[in-house]
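show me how the following folds:
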Amino acid sequence: MQNIVILAGTIRQAPETRTTRTGTDVTRFKLVTARPRYSEGRIVRDENGYRVEDAEWHRVVAFNGLGRTIRQYCESGMKVLVRGRIHYTKWQDADGNDRYGCEIVAETVDFLSRTPQTDSDDEDEGRFIDEDDISS
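The predicted model follows:
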């Protein structure tokens, strides 16, 4: 059996990189994914007709070259596709209590949007065009 996870979401924390004592670069960021809320088999909508979504937060970790690329090119608000595996951790806190966690170890990260352009004269330059943005 394989431990495979694929997540498409939005980075909601700027990636941070630290180097271990052995020289391994470890980059971490938080990714949020959303899915529509269902009730009785139907999508729940708010009073304005917009669908209600539930958000899930994921801790993502990447090592060495992939981590350096993420740190260099990714920032909060970017959309990415992460392929990797689920990793469960266990540690003891300062009081000696067992703590548990879950993180996604990234093997590949595909950029689904570009870094926001702040000093651009053309507003649409570098903008990711979503299917919903295309009018028929």
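
when you work out contacts or count neighbours from here on, use the C-alpha atoms and nothing else.
OK.

any idea how far Ser39 is from the residue nearest the centre of the chain?
Central residue of the chain (CA atoms, centre = their mean): Leu31, 2.4 Å from the mean position. Separation of Leu31 from Ser39 (CA to CA, to the nearest Å): 26 Å.

and the spatially closest residue to Thr19 that is not a sequence neighbour, what does it touch?
Distance criterion CA to CA, 6 or more residues apart in numbering; nearest residue to Thr19, sequence neighbours excluded, is Asp25 at 4.4 Å. By CA atoms under 8 Å, 6 or more residues apart in numbering, the contact list for Asp25 reads Thr17, Arg18, Thr19, Phe63, Asn64, Gly65, Gly67, Arg68.

I'd like the structure of this one too, to check against the first:
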Amino acid sequence: MINRVILIGRLTRKPELRYTSSGLATTQFTLAVDRPTSGDKKEADFIPVVTWRKTAEACANYLDKGLLAAVEGRIQVRSYDNNEGKRVYVTEVVADNVRFLERKAGEGRSSQGNDPFRNEGKPTDIGDEDLPF
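Okay, here's the model as predicted:
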């Protein structure tokens, strides 16, 4: 049996970082994932995602509302009894791996000033002494 899911979508809100009573970091966020349709109308599914430990801390620090992210994990269904005594079922993705496909606004690499390829498609002047052959 296999329970594996890979999603690419945009966050609907900033991840909420919390710690369990035993000190484990966890975040929860929702990923908006486009659904194929027959017409020009776009539809999306809003999928709850849970992360743990270092992944949770990284998500809290580097992800924000609207950013594109890839999530790899498993689908989990859990249940609990609410205050009215009714059984509530929750389906969510427990992420093993999260890839940050975009950066927060204003966040860049510290080495960008030395990047010879930052000209965005314009010719780059590289001398013969810079070539390794």
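
next, the TM-score between them, please.
Here the superposed chains carry a TM-score of 0.77, computed using TM-score structural alignment, normalised by the length of the second structure; 107 aligned residues with a CA RMSD of 1.2 Å.

what about the second structure, which of the contacts of Asp25 of the first structure hold up?
Checked against the second structure using both residues aligned by TM-score structural alignment, their matches' CA atoms under 8 Å, the contacts of Asp25 of the first structure keep these contacts: Thr17, Arg18, Thr19, Phe63, Asn64, Gly65, Gly67, Arg68.

list the contacts for the fifth one?
The contact partners of Asn64 of the first structure, taken as CA under 8 Å, 6+ apart, are Thr24, Asp25, Val26, Thr27.

of those, which are reproduced in the second structure?
Shared with the second structure under both residues aligned by TM-score structural alignment, their matches' CA under 8 Å, the contacts from the contacts of Asn64 of the first structure are Thr24, Asp25, Val26.

isn't Arg99 of the first structure right next to Tyr88, touching?
No. Applying CA atoms under 8 Å as the test, Arg99 of the first structure and Tyr88 come out as separate, 10.7 Å apart.

surely Leu67 of the second structure and Arg13 touch.
No. Under the contact definition of CA under 8 Å, Leu67 of the second structure does not touch Arg13, with a separation of 9.2 Å.

thanks a lot, catch you later.
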